[in-house]
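[1] Got a predicted structure here, sequence first:
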Amino acid sequence: MAGTKTGAAKASAEDTPIGPTGRPYQGFPTPPKLEGHGPARIIALCNQKGGVGKTTTTINLAAALAGYDRKVLAVDFDPQGALSAGLGIQPHDIPTVYDLLVDGKRDPHDAVVRSHVPNLDVIPANIDLSAAEVQLVNEVARETILSRVLRKLAPEYDVILIDCQPSLGLLTVNALTASHGVLIPLECEFFALRGVALLIETIDKVRDRLNPSIELDGLLATMYDPRTLHSREVLERVVEAFGDDVLETVIGRTVKFPDASVSGVPITEFAPEHAAAQAYLRLARELVARGAVA
């Protein structure tokens, strides 16, 4: 009997598919509904390189978590305002995150906009935010201004996602100082890999000087194309360098993302059966399973 069990276990192990990261592909369970909401865990989506999928990931991860009955606040912290536009919000003539940064007495609820996605709210941004770094440079404790804003909103949400701009300036430091965790979207391309060490170094400095509780929630491989040797080699090197910090979920490259952005809806609504939508639902389940989200 013992030999039979061993043989069955071996066969089962051999039958388990291997994911793109080279590890057995797990099926993360559907998160149970929460009995109550809050306080939020704050996660910054950060990478100083542009075009790696930060905004796409913020939008679709937020929508996926909202679909699993989590109350989500997405903070557009990029002057380009791509997150706002990607959720169909026009950030003109309305309060934005810039107003909250420069006016410490303003109620943060003034800038919260309900999206068309149930359970998902947004604090929008526009080009005004580009002036914030200059205006805040002489402020006392300027690195903690966003933290003070989000502290007033955290009790009402389960997770707050901050879409950072592609730089390591004062705005990004504010986001890291306000956050409990960092999620790093990483394009499967050689030059994207080069900058990760600098970003990790910045996170370590923030941990040492400003926010000792910040954690690395993971690196998310994006724009992965299994047909190219380059994508596969870059992902292999990322796993070699960062091990279990690399999330098992991998986001593939597809034209569905820009199509969804033009429509102003998450891909989980635009093409819910598409592999990319399923990947973001899986990412949400993985982050819950890893304890990064309640």
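    Okay, I see it. Numbering: from 1, shown residues only.
[2] only C-alpha atoms for contact and neighbour calcs from this point on.
    OK.
[3] The longest strand along the chain packs against which elements?
    Counting residues, the longest strand found in the chain (DSSP state E) is strand 215-224. For strand 215-224, the packing partners by 3 or more Cα pairs under 8 Å, 6 or more residues apart in numbering; DSSP states H and E come out as strand 181-187, helix 229-242, strand 246-252.
[4] residues near residue 125, how many?
    For residue 125, the number of neighbouring residues by other Cα atoms under 10 Å comes to 30.
[5] Could you give the secondary structure assignment for residue 7?
    Following DSSP: H, G, I helix; E, B strand; the rest coil, the label given to residue 7 is helix.
[6] now it: how far from residue 15?
    12 Å (Cα to Cα, to the nearest Å).
[7] And residue 219, by the same measure?
    When distances are taken as Cα to Cα, residue 219 and residue 15 turn out to be 27 Å apart.
[8] higher neighbour count, those two?
    residue 219 (25 against 10).
[9] which residues touch residue 97?
    Shown in contact with residue 97 (Cα atoms under 8 Å, 6 or more residues apart in numbering): 75, 76, 77, 111, 123, 124, 125, 129.
[10] one more structure, for comparison:
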Amino acid sequence: MPRIIAIANQKGGVGKTTTTVNLAAGLARARQRVLLIDLDPQGNATTGSGIDKRAATPATLEVLTGEATLADARRTVPAGFDVLPANADLTAAKVLLLQIERREFRLRDALGPIRDEYHYVLIDCPPALDMLTVNALTAAGSVLIPMQCEYYALEGLSDLLDTINDIASSANPGLHVEGVLRSMFDPRSRLSRDVSEQLQSHFGERLYRTVIPRNVRLAEAPSHGLPVLDYDRSCVGSTAFLTLAGEMLRRHHLKAS
């Protein structure tokens, strides 16, 4: 069975898509079969993986509405993982899903026929607690929460945790927090260190030891349609995501043993 992980945080600008794309690349480098599902109408994970989102059809919308299968819509990218692409058309899903039976389970149902082809399925969620995010949380086994170590980043965390608990108590009993990831971390900032200590106190072992730093090459890579591992293998951003992939694999190995 694959590990299906939703990467979610309703606050934008915390490194959610950067985490999804580069973790997918890091896991692929570790010889894991990875599917990245772009569930954000902005389609940034799609373009960051090297796919022209404007020409991407069929895509996530057609999969959710049943007009295409996931097997037909996915594409393999040079970084070594598969992508279910998204674009602005996915905005319509917020309305269309309300008119469809089993609207919370559309993604989980679509994954069923192909899920065993992968070791990992990573779902890039939109920055909102809407029906698209509910589909991700219903399909996933766990949630990875990227957190920028700033005050406002903490404000919406309780709402996300409440939503995870609501889904776990109803539609998806096994859902849990996979881990919390400190992203865009600046060790020179007192606030970053203070927030990091709060996260450590609250989440304990669920806080990843790996920290994703602010890094210019990491910020540049999406404009070239590449994960940072393929854009600049030697930069600190690449090292951080390889380390994160390794930490995740070790955690899962320990749980399985």
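    Cool, the structure landed. Everything numeric in this text was worked out from a predicted model, so none of it was measured.
[11] Got a TM-score for the two of them?
    The TM-score (TM-score structural alignment, normalised by the length of the second structure) is 0.96; 254 aligned residues with a Cα RMSD of 1.4 Å.
[12] ok, back up a step: superposed on the second structure, where does the longest strand of the first structure end up, distance-wise?
    Between strand 215-224 of the first structure and its aligned partner residues in the second structure, the average distance after superposition works out to 0.6 Å, using mean Cα distance after the TM-score superposition for the first structure.
[13] count of neighbours near residue 49 of the second structure?
    Each residue near residue 49 of the second structure was counted by other Cα under 10 Å, and the total is 27.
[14] That one -> the first structure?
    Alignment note (TM-score structural alignment): residue 49 of the second structure maps to residue 87 of the first structure.
[15] contacting residues around the nearest residue to that match once chain neighbours are set aside?
    Taking Cα to Cα, 6 or more residues apart in numbering as the measure, residue 87 of the first structure lies nearest to residue 264, with 4.7 Å between them; neighbours along the chain are not counted. With Cα under 8 Å, 6+ apart as the criterion, the residues that contact residue 264 of the first structure are 85, 86, 87, 88, 89.
[16] in the first structure, which spans are helices?
    Using DSSP state H, the helices of the first structure run over residues 2-15, 54-67, 82-86, 97-102, 132-136, 145-151, 170-178, 190-194, 196-209, 229-242, 256-263, 267-270, 275-289.
[17] what's the longest one aligned against in the second structure?
    It refers to helix 275-289 of the first structure. Mapped onto the second structure using TM-score structural alignment, helix 275-289 of the first structure covers residues 236-250.
[18] mean distance, the matching stretch to its aligned residues in the first structure?
    On superposition with the first structure, the average gap between stretch 236-250 of the second structure and its aligned counterparts reaches 0.8 Å (mean Cα distance after the TM-score superposition for the first structure).
[19] What's the match for residue 130 of the second structure in the first structure?
    In the first structure, the residue paired with residue 130 of the second structure according to TM-score structural alignment is residue 169.
[20] what number of residues lie near the residue nearest to its match when sequence neighbours are not counted?
    What sits nearest to residue 169 of the first structure in space, not counting adjacent residues and going by Cα to Cα, 6+ apart, is residue 133, at 7.9 Å. The burial metric for residue 133 of the first structure, expressed as a neighbour count using other Cα under 10 Å, is 14.
[21] Can you give me the distance of residue 133 of the first structure to residue 70 of the first structure?
    Computed as Cα to Cα, the residue 133 of the first structure to residue 70 of the first structure distance reads 32 Å.
[22] Then residue 88 of the first structure?
    21 Å.
[23] Then residue 193 of the first structure?
    In this structure, residue 193 of the first structure and residue 70 of the first structure are 32 Å apart, going by Cα to Cα.
[24] In the second structure, what sits opposite residue 228 of the first structure in the alignment?
    With TM-score structural alignment as the criterion, the equivalent of residue 228 of the first structure in the second structure is residue 189.
[25] how many other residues sit next to its match?
    Residue crowding around residue 189 of the second structure was assessed by other Cα under 10 Å; the count is 11.
[26] neighbour-wise, which of residue 193 and residue 70 of the first structure wins?
    Between residue 193 of the first structure and residue 70, counting by other Cα under 10 Å, residue 70 is the more crowded of the two (26 against 16).
[27] quick one: what's aligned to the more buried one in the second structure?
    Using TM-score structural alignment, residue 70 of the first structure sits opposite residue 32 in the second structure.
[28] contacting residues around that match?
    The neighbours of residue 32 of the second structure, taking Cα under 8 Å, 6+ apart as the test, are 118, 119, 120.
[29] again, but for residue 114 of the second structure
    If a contact means Cα under 8 Å, 6+ apart, then residue 114 of the second structure has 70, 71 as its contacts.
[30] 6 Å instead, please
    For residue 114 of the second structure, no residue meets the contact criterion (Cα atoms under 6 Å, 6 or more residues apart in numbering).
[31] What does it correspond to in the first structure?
    In the first structure, the residue equivalent to residue 114 of the second structure is residue 153, according to TM-score structural alignment.
[32] how near is the counterpart of residue 178 of the second structure in the first structure to residue 4 of the first structure?
    In the first structure, the residue paired with residue 178 of the second structure is residue 217, using TM-score structural alignment. To residue 4 of the first structure, residue 217 of the first structure is 40 Å away according to Cα to Cα.
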